[in-house]
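1. Just to be clear, the model below is a prediction. Sequence and coordinates:
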Amino acid sequence: MKKAELVFVPSPGMGHLVSTVELAKLLVALNSNLSITVLIIKPPYDPNLTAYIDSLITDTDTISTRIKFINLPQDETQKGIPPNKFMTTIIQSQRPHIKEAVAKIVQYSSLVPDSPRLAGFVLDMFFTALVDLANEFGVASYVFYTSSAAFLGFQFYMQALRDKQNVDITKLKGSDAEFTIPSYVNPVSAKFFPALMFKPETLTVLLKGAKELREVKGLMVNTFSELESHAVDSLSDGKYPAVYPVGPILNLMSESGAHQNSDIMKWLDEQPLSSVV
């Protein structure tokens, strides 16, 4: 079997980067011919995340030798950017750096015999605008979806509701109207939609992302079939890219201190065994 390499591009958030690294560990453990390069976008505002990123480079005990990390040039202009424009700004500023890093990977593989060949991109769920880069390199694009399968189905449904039925979703705020969303067992009232659905700037980002998600070859979702069997089945009717439940992706061995002495963790520790999902 030929050696292959995947390029992961996670977004600079603890909830995305940590689970991405754990997924990379899982994949290389399952396939001895697979190597992974993770392109790291280091945020200028999160010291905990920066410390975690720095630890990845030196953690030779738990990180496979077939997983490499490349720090992309840091962009100080990210400071002070409104949340609704943050991801778009990162994509624009980091696109040339990502392209350059991947070009070097391809060049190396062409010069070194028996080295892995680029097989695809695994993009963060917020970085779907980079699908065209995978196309440019002639490889497949996948997405690691760090939310639930049910919400993935909700995102697809909302995009179709706007684009195919011309529904102005922002006008549903406070409405009692119920929608039969395939990824949910029961109808969902509009008044329970996330608040970001009623803000034009965040709604646009969410629905644009849903449209781009339809263009990838596969969606790796941080869930497992036994937890979300209905949602996973609803996404397996051939209308969407292939869905692969790869979870639960957890970093149970983390020593980052992010949850130490947390009120939430204290409360959980006090609950009866097997009483919390």
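-> Looks like it arrived, so ask away.
2. going forward, measure contacts between C-alpha atoms and count neighbours the same way
-> OK.
3. Which positions in whatever helix or strand residue 87 lives in come out as buried?
-> Applying DSSP states H and E as the criterion places residue 87 in helix 83-111. Under the neighbour-count criterion of 16 or more other CA atoms under 10 Å, helix 83-111 has 84, 87, 89-91, 93-94, 97-99, 101-102, 105-106, 109 buried.
4. try this one next to it:
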Amino acid sequence: MAGPTIVLLPAWGSGHFMSALEAGKRLLVAGGGAVSLTVLVMQAPTEIEASVVEAHVRREAASGLDVTFRRLPAVEHPTGCEATEEFMSRYVERHAHHVKAAIAGLASPVAAVVVDLFFTPLLDAAHELSLPAYVYFASTAAFLALMLRLPELRDDLTVGFDGMEGTVDVPGLPPVPPSYMPVCLVSKTVKNYDWFEYHGRRFTEAKGIIVNSSVELEGAVLAAIADGRRPAPAIHAIGPVIWFDATLPPEQPHECVRWLDAQPAASVVFLCFGSIGFLDAAQVRELAAGLERSGHRFLWVLRGAPAGGVRYPTDADPGELLPEGFLEATAGRGMVWPRWAPQKDILGHAAVGGFVTHCGWNSVLESLWFGVPMATWPLYGEQHLNAFEAVASMGVAVELRRTTAKDGDAARSLVEAAEVERAVRRLMAPQGGGSSEAREKAAEVSAACRKAVEEGGSSHAALQRLVREIVRVVAGHTRPE
């Protein structure tokens, strides 16, 4: 009989897929040959997302690790969904019988099933097969704590967080203003809240939750989740889980990296807004004006608005989006890159001294890994809560403040040029001849993150405990600790 395997069900978005896969590989390595990894791959809903997932699968399949990929049959797309979270959840529900059949048909005994945080409908398949099930939570422990609280918060909200007075109690965090609540939750008029509450309730059915964080990053939050005042399974903080390409580096470094090679140490502010983040033309003009007035060197990954019904940005046309004369005025100290750029390579470069970021958790972790302080520019998802935590709890970021302006009959949020200038100067300029407070704190957190995942660190120890728990009982016999 083949040895036991861990079954992993990652979501198709790159930030979820690669984070979950990297976590699975860590379980595999920590198991020391006691388990293999079987990844059940759901067909992504769009061609672009499917092609990205396939590229990841091809690369990882050739890695030499004991990882097997199995593709699940296609299902029909649900219709009439009000929001992305509803579509995703209903789409996942339609795979339940395929998942159960795929797991039941494996030649290897299954040690555990690990599902993405949005895949909780698939916990039923694990329960029906009498298998231990875990949730992989690719975001912060703070967002996890909030999701576990959603059922009790429902009664306190009339229309949602956007109409709430006072602050929100997120266990382990300072009082959170409603403006920092995840935008996917602010209103109860669409079904986002219902689905996040649904997933939060179902988390309690899992044997444990594997979270991409650490005691060093979110110790107070993790302690608050574990204090027993609210239902919660065991929490395994094994982060930071960051994916680094193990293939050989290219013979020719990326053009952005070559440009950075010519810049002084810690002199460049890097601006990037994630795989699906972009700014409209008016906001691009404000950002450009603020960068020009700041006087600092910059590397700006500028993306265009999505086209063709997909949510991924297009390659930008700098001549169309940027103010006239901007490129000439900043020549020599600024670079605008209109396509995808290798973010980890850039953040790890000695010339980068600050990061203006959308605050996706993967980006925050990458910035902290390299000790780069941030300026927060959250756009979607849970990023506003991440931004609050980076500023108020961790002290590794400065806030970029928004103003509300009239746009015809509607109100719109805008980061004005003066605010961009202020935040960049504060982020990049040393105070009192030394390093800025955020830079010093980012360096401390970087060291703590790296120590956490090393042998003897808190996350390494949590990973080892989790692997022992998973492989202890397989195929009806007990394994020694």
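-> Arrived safely. Bear in mind that the values here come from a model prediction, so they are computed numbers and not experimental data.
5. list the helices and strands the helix or strand just after the helix holding residue 87 of structure 1 packs on?
-> Going down the chain from helix 83-111 of structure 1, the next helix or strand is strand 117-124, by DSSP H and E. When contacts are defined as 3 or more CA pairs under 8 Å, 6 or more residues apart in numbering; DSSP states H and E, strand 117-124 of structure 1 packs onto strand 4-9, helix 83-111, helix 131-136, strand 140-145.
6. again, 7 Å this time
-> If contacts are counted by 3 or more CA pairs under 7 Å, 6 or more residues apart in numbering; DSSP states H and E, strand 117-124 of structure 1 sits against strand 4-9, strand 140-145.
7. quick one: contacts of that strand?
-> Residues from elsewhere that reach strand 117-124 of structure 1 (CA atoms under 7 Å, 6 or more residues apart in numbering): 3-11, 106, 109, 134, 139-145.
8. any chance you could map the helices in the stretch 201-350 of structure 2?
-> Ranges of helices within the stretch 201-350 of structure 2 are 215-225, 255-261, 281-294, 318-321, 326-329, 343-347, based on DSSP state H, counting those that start in this stretch.
9. Check the offset of the third one from the chain's centre.
-> In this view, helix 281-294 of structure 2 has its centroid 26 Å away from the chain centroid, taken as CA atoms, centre = their mean, to the nearest Å.
10. if you line the two up, which stretch of structure 1 does it fall on?
-> On structure 1, no counterpart of helix 281-294 of structure 2 exists by TM-score structural alignment.
11. re earlier: list only those of the contacts of strand 117-124 of structure 1 flagged as buried.
-> Neighbour counting with 16+ other CA under 10 Å marks 4-11, 106, 109, 134, 140-145 as buried within these.
12. And what about residue 196 of structure 2, helix, strand or coil?
-> Classification of residue 196 of structure 2 using DSSP: H, G, I helix; E, B strand; the rest coil returns helix.
13. now it: how far from residue 241 of structure 2?
-> 23 Å (CA to CA, to the nearest Å).
14. How about residue 170 of structure 2?
-> For residue 170 of structure 2, the distance to residue 241 of structure 2 equals 23 Å [CA to CA].
15. Which position in structure 1 pairs with residue 166 of structure 2?
-> Residue 166 of structure 2 maps onto residue 177 in structure 1, by TM-score structural alignment.
16. Contact partners for its match?
-> Residue 177 of structure 1 neighbours (CA under 7 Å, 6+ apart): 189, 190.
17. and with 8 Å instead?
-> 189, 190, 191 (CA atoms under 8 Å, 6 or more residues apart in numbering).
18. The first one against residue 179, yeah?
-> Think residue 189 of structure 1. Yes - Residue 189 of structure 1 is within contact range of residue 179, at 6.3 Å (criterion: CA atoms under 8 Å).
19. Can you tell me the SS state at residue 16 of structure 1?
-> Applying three-state DSSP: residue 16 of structure 1 is helix.
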